[in-house]
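S.K.: sharing a model that was predicted from the sequence below.
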Amino acid sequence: MPVTTSASGGAAVKTDVPARLDRLPWSRFHLLIVVGLGVTWILDGLEVTIVGALGPALQSAQTLHLTSANLGAVASFYVVGAVTGALVSGWVTDRFGRRLVFYATLILYLAGVLLSALAWNFLSFACFRMVTGFGIGGEYAAVNSAIDELIPAKYRGRIDLIVNGSFWVGAAAGAAITPLLLDQNLFAAGTGWRLGFGIGGVLGLSILLLRRFVPESPRWLVTHCRAEEAERTVRSIEQQVAASSGKKLPPAKGSLTVHPRRSFGLGMIFASMLGKYRSRSILALVLMVAQSFLYNSVFFSYGLILSHFYHVPEQHVGYYLLPLALGNFCGPLLLGTLFDTVGRRKMIGGTFALSGLLLLATALLFGAGILGEVTQTAAWLLIFFFASAAASSAYLTASEIFPLETRALAIACFYALGTAIGGSLSPLLFGFLIGSGSSWMVSIGYVLAALLLLIAAATEWKFGIDAEGKSLEDIASPLSSEG
């Protein structure tokens, strides 16, 4: 890794770290990365689904005695925590590294989950949900940036989609155990919902052990004056991959000259995002807002819709959430490879557009009272097969189209803005619409979500980046490569 002198007088480093990471074959090392970092989404899906499915039960006088408005406010508290956590974590991740932050945010997240199990009223429950949100918001920035920088370019799209889509594996588990938690023959009314949070928190402790296998990003190290450590880390990764594959690694092709700094100022970062990469910023924001509004609209209200409009007993809500959650995971799992082969622009635009059109049709059928609880669930299953892949691709887009030095903060900013705009408003809106008792009023909210999806599709077709199979440095040159 030769060191030369830059024109500006600072030390420049010529590095082949990105090329060496991108030419690696899939191996046990990469699987450990995916499991160690991505399993957080499974646990998040588990407890978020439990909250949604337990919504009607938490309104009981034997539990927390929450109103529909209280449930909407709790969801908003969670969103506020997530937004704040993402912004703080995004800056810290780019400044101090990926590894430090994904340990800290996981610990905070688990503390929030366990405290939620001990809540005694609306205010305590809302505050503990905010702590949980702070942790999970931080995870999005640290984990997505680490995964993108460690996974080879030709696999990055499908892996990112599957990791973000794994939320729904946890959601399916949450939907499956909710009927048991609400079965008063097994647990008292005031005990079952607490166990739901406690189980997720205890299981999450195992992730801390898995994360010891995840190294710091060599790409981050080499741009932050730690070139020798980056070299040792890459050499260790290469040895692990060669040992597990039993094959000699192909030679790396290409190098990059960077001008490392210990930190990159916020002025430089935001000037890049709002100047040279302004159109990419618009794209990331629109995709994030659309997917956040859709998911917070539907999954905050799904248990209430089943209970209030279809008169499904609260202990049976989980049965309807289970197939919906599985459909959400199958979308990224089965369509993910196409994002690396057919291409980002076509697949992202197509999945947003198709899910938007299907949602428009479903909104009209729901408003007219044509759907029942089974056909409503089937309609959501079809919509979210495509919408889940679209939503996961929004996170993929935000994490790969900006320079390395801004990656975590970019993910954080657009996750935070998208969630603040789409995620905080939709629970309050749907709480009001459901409270009206009119199916047509609720369908207006769904139509709004569909229009946002169609706008996102049009934005992708105009500003989308053909990033499939490309190195992150080819998609957006590091700020440090510009001297």
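M.R.: Arrived safely, thanks for sending.

S.K.: can we go C-alpha only for contacts and neighbour counts from here?
M.R.: Will do.

S.K.: what sits closest to R262 if chain neighbours are left out?
M.R.: H224 (4.7 Å; Cα to Cα, 6 or more residues apart in numbering).

S.K.: adding another structure so you can compare the two:
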Amino acid sequence: MSPRRRQLNPRIPMQDSSPPAGAVQTDIPFRLDRLPWSRFHVLVVLGLGITWILDGLEVTIVGSLGPALQSTSTLHLSSSNLGAIASFYVVGAVIGALGFGWITDRFGRRLVFYVTLLIYLCGVLLSAFAWDFWSFAIFRLITGLGIGGEYAAVNSAIDELIPAKYRGRVDLIVNGSFWLGAACGALAAPVLLDPNLFAANVGWRLGFGIGAVLGTSILLLRRFVPESPRWLVTHCRDKDAETTVREIEARVERDTAAKLPQPRQSLTVHPRKSFGLELIFAAMLGKYRERSILALTLMIAQSFLYNSVFFTFGLILAHFYQVPQQRIGYYVLPLAIGNFCGPLLLGSLFDTVGRRTMIAGTFALSGVLLFATAVLFGSGLLTATTQTIAWVAIFFFASAAASSAYLTASEIFPLETRALAIACFYAIGTAAGGSIAPSVFGWLIESGSAWHVSAGYMLAALLLLVAAGVEFKFGIDAEGKSLESIADPLSS
């Protein structure tokens, strides 16, 4: 049955049953949103979200192995070199997000999340064969290109395939799954750095090589993920969209053994093969200007915090607490677990208590806790253990806040701009906060002054508090709502 002929509930206001020439009346978004949770949705989450696990694995390995890479028997990098390499990775992610964000909105989600995964895996594998600062920096830039593209393609695909009532918690848990990989990386680092098991110049390379090999499994999982029907119907492929949704509905009915209810709404769209950048940016900077300010503020705050802490965490432990390099992973492990537990345990509240309250609250709490920790660190009142406990408390809330920044950017703009919106705000936020933070903190650590480093943390805390205020003022109550009701499609 085509979307034009489907019998719909007459009690719900609908578009005229005879759309004008060139228009398509469709109930596809509402058919997707009324689906119960099923095995299909689990496969979507695994196929798309597992990239973050691998990213967490190798990013944590880089952070944990930082002191080891300063050895003359490895790459002989300085603290500022390590900060610069982190910046190369972030710059690559910025470029990848912008380029692939535009391609994702123009050519579809499915094509891009295959291409970006291949680029990412190539960058990880090449990193295992780096021989000096510049080779390592370039290979990390390639890795960043892939992961930046993944953020745009994967987040937009997940939002468009997951039912509205689950969207908030799923987005948070998927983005938070980065920390499952980080926990594995923390456990792997002491083993890779054990001189009784591996030579100094071999162990760190294995960390990247193993990640690249494991990543190939994602290619197999992604064959279960279809193209977004929402994207198809707005890009002159309404027949493909109808076929895809019918297949999804059949799989869900088979998995749940339940009869699906009839959808109760429809909308009329005017499909186009492409939507020009002028139209897209006019929407983001015109009608949705306040939403753009919101998304950008959240992205800058979380990016500065995470890139300042996690690319230099190993250096802090080694330089200020004299933790042996082979034991740094043991301190990263509880931190990674705390980061994952935040989105896991708080995620459902973003769909029930509401977006505005939870986003503003998690940003504010993490900012206050970070400021207090910065004062204690500068005063020399912390040990390696108490410092780690403080980080766990901070990032339990900060991880949920950071994941909610990606959720916000991906759901508050029209469908036709979704991937590019994610890309733009990720890119600008990361460029402003992420590409600067590692280099700045590398320089602050080299100064040897705890108060200099503490001042950097205070700046990060201030950004978090500002983000909380902006969310409270401009936040969108998007919980449980279809994407089309949060922001009208440009084609509607």
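M.R.: Received, thanks. Please read these numbers as outputs of a predicted model, since none were measured by experiment.

S.K.: hmm, back to that, show me what the residue nearest to R262 of the first structure aligns to in the second structure.
M.R.: Under the alignment defined by TM-score structural alignment, H224 of the first structure is paired with H235 of the second structure.

S.K.: ditto for L31 of the first structure
M.R.: In the second structure, L31 of the first structure lands on V42 (TM-score structural alignment).

S.K.: same thing with A69 of the first structure?
M.R.: Counting by TM-score structural alignment, A69 of the first structure lines up with S80 in the second structure.

S.K.: in terms of helices and strands, where is that match?
M.R.: Element membership of S80 of the second structure, judged by DSSP states H and E, is helix 79-107.

S.K.: what's in contact with the following helix or strand past that helix?
M.R.: Downstream of helix 79-107 of the second structure, the next assigned helix or strand under DSSP H and E is helix 109-127. With contacts defined as Cα atoms under 8 Å, 6 or more residues apart in numbering, helix 109-127 of the second structure is touched by 51, 58, 100, 103-104, 136, 139-147, 149-150, 153-154, 156-157, 205, 208-209, 211-212, 215-216, 219, 222, 225-228.

S.K.: the top helix by length along the first structure against the second structure, how far on average?
M.R.: Of all the segments of type helix in the first structure, defined by DSSP state H, the longest one is helix 278-309. Between helix 278-309 of the first structure and the aligned residues of the second structure, the post-superposition mean distance stands at 0.3 Å (mean Cα distance after the TM-score superposition for the first structure).

S.K.: what's the spacing between W193 of the first structure and S292 of the first structure?
M.R.: According to Cα to Cα, to the nearest Å, W193 of the first structure and S292 of the first structure sit 26 Å apart.

S.K.: the match of A69 of the first structure reaches S439, doesn't it?
M.R.: Yes. With contact defined as Cα atoms under 8 Å, S80 of the second structure counts as touching S439 (6.5 Å).

S.K.: quick one, which of the two is more surrounded?
M.R.: Remark: of S80 of the second structure and S439, S439 carries more neighbours, 24 against 18, as counted by other Cα atoms under 10 Å.

S.K.: residues contacting the aligned partner of I162 of the first structure in the second structure?
M.R.: I162 of the first structure maps onto I173 in the second structure, with residues paired by TM-score structural alignment. In this structure, I173 of the second structure makes contact with 340, 343-344, 347, 403, judged by Cα under 8 Å, 6+ apart.

S.K.: now do 10 Å
M.R.: 45, 49, 179, 340-348, 399-400, 403-404 (Cα atoms under 10 Å, 6 or more residues apart in numbering).

S.K.: what do you get for V202 of the second structure?
M.R.: Applying Cα under 10 Å, 6+ apart, we find V202 of the second structure in contact with 74, 128-129, 192-193, 195.

S.K.: what's the farthest-apart pair in those?
M.R.: By the measure Cα to Cα, F129 and P195 form the most distant pair in these, at 19.4 Å.

S.K.: what about the match of L31 of the first structure, how many residues nearby?
M.R.: Count around V42 of the second structure with other Cα under 10 Å applied: 12.

S.K.: and what of the one 5 residues further on?
M.R.: Residues within reach of G47 of the second structure, counting by other Cα under 10 Å, total 20.

S.K.: tell me the angle the helix or strand encompassing it makes with helix 79-107.
M.R.: Following DSSP H and E, one finds G47 of the second structure within helix 39-65. With axes from the mean of the first three to the mean of the last three Cα atoms, to 10 degrees defining the directions, helix 39-65 of the second structure sits at 160 degrees from helix 79-107.
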